[in-house]
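J.: Test case, fold it:
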Amino acid sequence: MGTSPSAPDRILVNGHILCVDPQFQVVEAVAIRGDRILATGPSSEIRALAGPDTTIEDLGGAGVLPGLIDAHNHLLSTGQVLQQVTLYDCRSIPEILDRVADRARTIRPGTWIIGRGWDESLLAEGRHPTRWELDRAAPDHPVVLHRVWNKLVANSAALAAAGITRETPDPPSDQRYSGSFERDPSTGEPTGLFRDRAKDLILNAIPAPTADELVAAVAAACRAYNAVGLVGVAEPGLDDDGIAAFRTLREQGELTVRTLMLLGAWGYVPAEREADLKSWIADVRSRPDEADDLLRIDGVKFMLDGGIGDRTARMDVPYMDEPDNVGQWVVDPEEYPHLVRWVHDLGYSIDTHTCGIAAQDLAVRAYSSALEAAPNERIHHRVHHAYFPSADAIALMARHRIPALVSNPFLVHLGESFVASVGSDRAARAMPMASYLRAGVPLAGTSDSPIADFNPFVGMYAAVARRTVVGRDLAPAERISRADALRSYTIWAAAATSDAATRGSIEPGKLADLIVVDRDPLTVSDEELRDTQVLRTMVGGRWVWERTG
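T.: Modelled structure (predicted):
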């Protein structure tokens, strides 16, 4: 038992507390002083530490876990999406249109309707909705509906607001990842579908959110995240306005999710911003920052390639039925290693989006070269998505302790689109978590929300079940254990960002971040694991969320 000479402020007793420490202990009680854990152990021994002002809370046998961490999660964007039309569970175009029409009835004509989450591979029609279908649902509103990833559809009012007609030229083909918009082959009229960076033609017409709206989005996401047990994220891809929103909420005392902010950089930001990125990143680096356990600037986000479902991830072989398509580079593959070294030498960690095998190989080689040339124990470069590693990539990741930030819920929600793009055999091998662990590659669970469900218990379910939303099993041999799934959202997630000394487990001296849950995630069925309910969430020794009713 760990102890302190000072009496605790709070003691929790009579619980089933999974510490997720090196011994994977289960204890009954925990003592807390300030924002730190003082001691863990049997209820009788921890009670004995109480002073006259100590609050003692009886958990009644409830389960307790370390607060959960998502190592790649767009919290700000998710907060915005929470206010929009959500389409993730839609399985037909009429369902999508009904939700758009419902929103249109509640807001003034002319107000933009934004939504997200459709996936043509899960729609009965097997296609995207068109501008004309959206026109019928909301004739008096501009409408923009994002796919789960990398495409959007817009109605005629949105096209008009953006000045898009059939005379609008296609995006320049010589610009990397410039994208395209679909035209009706008989008339040349845009159908409303926009891909890749061509989406900006529409997005630039949407009024920018105000500073207050950004702060409100962060606050909304914090509440939603605390409700599912999240107490920490790495937020990849912020600009100055996003950073300011987090800082404002922190100053107001309402930031209840520990946030590591990554600067949006090459591939992730609009192409016209890339020329100024070096001066911006260097300037941000020189500014004073909070740099504490609640909020800090942690690194830089690259987006090296596209995605599997939309067939833009950079692969080694062509996509199904597209013999000339092996995906795209979003960042120049010749320039990328030099950019990595430049950021590395600034002392920043890097999170690179890599979906295709060629992209992951390039990122891992660039990281390895930088780490070998200029070792720095404070830097933790990582690869996100990490779908299809080569044997060489796995070996280098193990040697240099480069974490694979796997986007677990994608297996459930996007798995069918993977099958449509690369075939069932290869899709089944996406995110080979068991193989990573056997090879000694660090692993962390992520959602990449708002692309997929931010609920970590859905992510844990995905890791142990590897089953798509329609019931297809994906490489059962790559399933991982319940304990490892829990580690991937706690201590391993903390380790991926160099924070394992202070977070990720319930141990004396660490931050008092924990959650109370209604079941034991190690013993319930897969489906019950997915449906775990959080009863209370504590951040830094303070209860920040409690289920009511």
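J.: can we go C-alpha only for contacts and neighbour counts from here?
T.: OK.
J.: Name the nearest residue to residue 437, sequence neighbours excluded.
T.: Leaving aside its sequence neighbours, residue 437 sits nearest to residue 443 (CA to CA, 6 or more residues apart in numbering; 7.1 Å).
J.: go on, residue 179?
T.: Nearest non-adjacent residue to residue 179 (CA to CA, 6+ apart): residue 196, at 4.5 Å.
J.: and what of residue 474?
T.: Nearest non-adjacent residue to residue 474 (CA to CA, 6+ apart): residue 428, at 4.2 Å.
J.: Could you report the neighbour count for the residue nearest to residue 437?
T.: When neighbours are counted by other CA atoms under 10 Å, residue 443 registers 26.
J.: Spit out the contact partners of residue 276.
T.: Contacts for residue 276 (CA atoms under 8 Å, 6 or more residues apart in numbering) come out as none.
J.: Quick check: it vs residue 347, distance?
T.: 19 Å (CA to CA, to the nearest Å).
J.: residue boundaries of the helices in the stretch 251-400 of the chain?
T.: 277-286, 336-346, 357-373, 391-400 (DSSP state H, counting those that start in this stretch).
J.: circling back: may I have the residues that are in contact with the residue nearest to residue 179?
T.: 150, 151, 177, 178, 179, 180.
J.: One more, so I can put them side by side:
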Amino acid sequence: EWRMPHKTYPGVDGKENYLNAVKDIIDSKEDRTETVLIWGYHKSWHGDLTLKELDRVTGDVPTIIWQRSTHEIYLNTACAKKYGVQKGDLSKEDEEQADWDNYHFWERAYQMMKGTKLSPFFSDQKMLKRGMDRISKMMLQNGLTAMCEPSFPNSVFADEYAVLLEGTEKAKAYTVFLIAGFPEQFVKKIGNEAYAAHIDSLPGKFNTEYIKFLPNQYKTFADGAIYSLALQLRKPFYNCSTCKSEWIVPLKEGQQIFNFWWDKGYKIHIHITGDLAFEKYLDFVDAAMKRNPRENHRTTFHHVGLFDAAQAQRAADLGVEISANPYYLWALADKYSETGFGPERAANMVALKEFTKRNVPVSLHSDFAMAPAEPLLLAWVAANRIVASGKVMNPHERISVYDAMKGITITAARTFEMDSVLGSIRVGKEATFTLLKQNPFKIAPEKLKDIPVVGVIYKGKVFLNEKK
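T.: Predicted coordinates for the structure are as follows:
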């Protein structure tokens, strides 16, 4: 199931159950010309999806199926027709990540479609404002006082910024930190020097009390999404003939991008999910350090689904830091034990003890909606390694409650270079923190996720959840 402030959405398992659920959503729509977006599809739960099957349950209602990873989409025929999606829209290179027979687009092809032909939908102000209102409620409900979005914008800058501006000014209870990155630069085909000038201009043009563009930071991407089973692995996929590893940014281009921002002195954030991608980008850091050494560069690998002890040691030696999504373990370990990873790799997902015992800074993030935006839930998974079936996977890789709580506070602030302002209670820092009903250090680790959030103090002002 998926919990939002306004509603809890039940989960669906099995192909026919999924198609029936899609049909129920479509049948509930009065305006059959309005585009419908349905998120959450995953072949491990719902089977393969064809255009014929999608058209059968959606008919003439334009429909976008947004895969669980948000790295791929499926369109029905009505949607492709409405937005003029047709062969020839993509470059030869991006065509490699498209299946036109099923209007299925992933990674770069998805980014290009989302930023061009489908941008009128993904930039729809009415839809985005509704989502922003829900996010504001969720922020308070879950005790969040700051969010960071690396690689902003996801679609059209002006449209997304307008929604953030209105939503944050209305809430006045949290700060949004934004980092520019590859998706916008890729879709707009902007050169590196021009994009660096663009990044430099953002704080002066767009910063407000509640929105902060972060200078001298850049987000790039390595391999495909773990939820799509498109990550780059050192060993083949397990029991999955249709699984295919992808590079979002091809390696040669990836190293060129990395080196440019490294030489500019930027902090670099990198989307990395598989152990092969982890290895390749360690090589990039290693080569850059030998060519142009930098102290305290804080290069951060984000997500990190799979890696081993030797790679963790290399990361420590090279000064690489980690921002992990521990929820992968809870959500995927059971299914990926059977298909994708196999039992051994699935049990060792997001093995964060390998970093904390080597004093590598580790923050925890949701990458919402790759995990619920519930920091205590993330800390709970990292400290317990309990998965959806209730099993405990590789308990020796559990991190301490102290490290888990640091991961959602001070180290989280460090990840986006705001630890001098946020993340701990200290004279001279912003009076921004979360109010909990119980002390996380005085209860059993298994109960971390169940601690009630009373509210927040944001810049010295009190915001309480209802009935608290």
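J.: Tell me which of the helices of the stretch 251-400 of structure 1 is the most buried.
T.: helix 357-373 (a mean of 21; mean count of other CA atoms under 10 Å).
J.: What's the residue nearest to residue 437 of structure 1 aligned with over in structure 2?
T.: Under the alignment (TM-score structural alignment), residue 443 of structure 1 pairs with residue 362 in structure 2.
J.: How about residue 392 of structure 1, nearest residue that isn't a chain neighbour?
T.: residue 361 (7.7 Å).
J.: what's the answer for residue 341 of structure 2, then?
T.: residue 238 (5.1 Å).
J.: ok, the nearest residue to residue 162 of structure 1 once chain neighbours are set aside to residue 161 of structure 1 distance?
T.: Of all residues not flanking residue 162 of structure 1 in the chain, residue 205 sits nearest, at 5.2 Å (CA to CA, 6+ apart). Using CA to CA, residue 205 of structure 1 is found at 6 Å from residue 161 of structure 1.
J.: Over to residue 520 of structure 1?
T.: 52 Å.
J.: One more: residue 208 of structure 1?
T.: 14 Å.
J.: same thing with residue 29 of structure 1?
T.: Taking CA to CA, one finds residue 29 of structure 1 at 59 Å from residue 161 of structure 1.
J.: Give me the more crowded residue out of these two.
T.: residue 29 (25 against 13).
J.: just to revisit the earlier point, in structure 2, what residue corresponds to the residue nearest to residue 392 of structure 1?
T.: In structure 2, residue 361 of structure 1 lines up with residue 279, judged by TM-score structural alignment.
J.: How about residue 36 of structure 1?
T.: For residue 36 of structure 1, no residue is aligned by TM-score structural alignment.
J.: quick one, what contacts residue 36 of structure 1?
T.: Contacts of residue 36 of structure 1 by CA under 8 Å, 6+ apart are 508, 509, 510, 511, 512, 540, 541.
J.: My guess is the fifth one contacts residue 539. True?
T.: Yes - the pair formed by residue 512 of structure 1 and residue 539 meets the contact definition of CA atoms under 8 Å, at 6.2 Å.
J.: For burial, what's the neighbour tally of the closest residue to residue 437 of structure 2 other than its chain neighbours?
T.: Leaving out its chain neighbours, the residue that sits closest to residue 437 of structure 2 by CA to CA, 6+ apart is residue 452, at 5.4 Å. For residue 452 of structure 2, the neighbour count with other CA under 10 Å is 17.
J.: Map residue 452 of structure 2 onto structure 1.
T.: Aligned partner of residue 452 of structure 2 by TM-score structural alignment: residue 533.
J.: any idea how far its match is from residue 175 of structure 1?
T.: Distance from residue 533 of structure 1 to residue 175 of structure 1, by CA to CA: 47 Å.
J.: And residue 118 of structure 1, by the same measure?
T.: 27 Å.
J.: Looking at those two, which has the bigger crowd around it?
T.: residue 118 (28 against 11).
J.: wait, doesn't the match of residue 443 of structure 1 sit right on residue 323?
T.: Yes - here residue 362 of structure 2 reaches residue 323: they are 5.6 Å apart, a contact under CA under 8 Å.
J.: Can you work out which residues contact both of the two?
T.: Joint contacts of residue 362 of structure 2 and residue 323 (CA under 8 Å, 6+ apart) are residue 412.
J.: And the strands in the stretch 201-350 of structure 2?
T.: 211-213, 217-221, 267-272, 300-303, 321-324 (DSSP state E, counting those that start in this stretch).
J.: re the thing from before, how about the contacts made by the residue nearest to residue 437 of structure 1?
T.: The contact partners of residue 443 of structure 1, taken as CA under 8 Å, 6+ apart, are 403, 404, 405, 406, 433, 436, 437, 488, 492, 493, 496.
J.: Please say which position in structure 2 the second one maps to.
T.: Residue-level alignment of residue 404 of structure 1 against structure 2, with TM-score structural alignment as criterion, gives residue 322.
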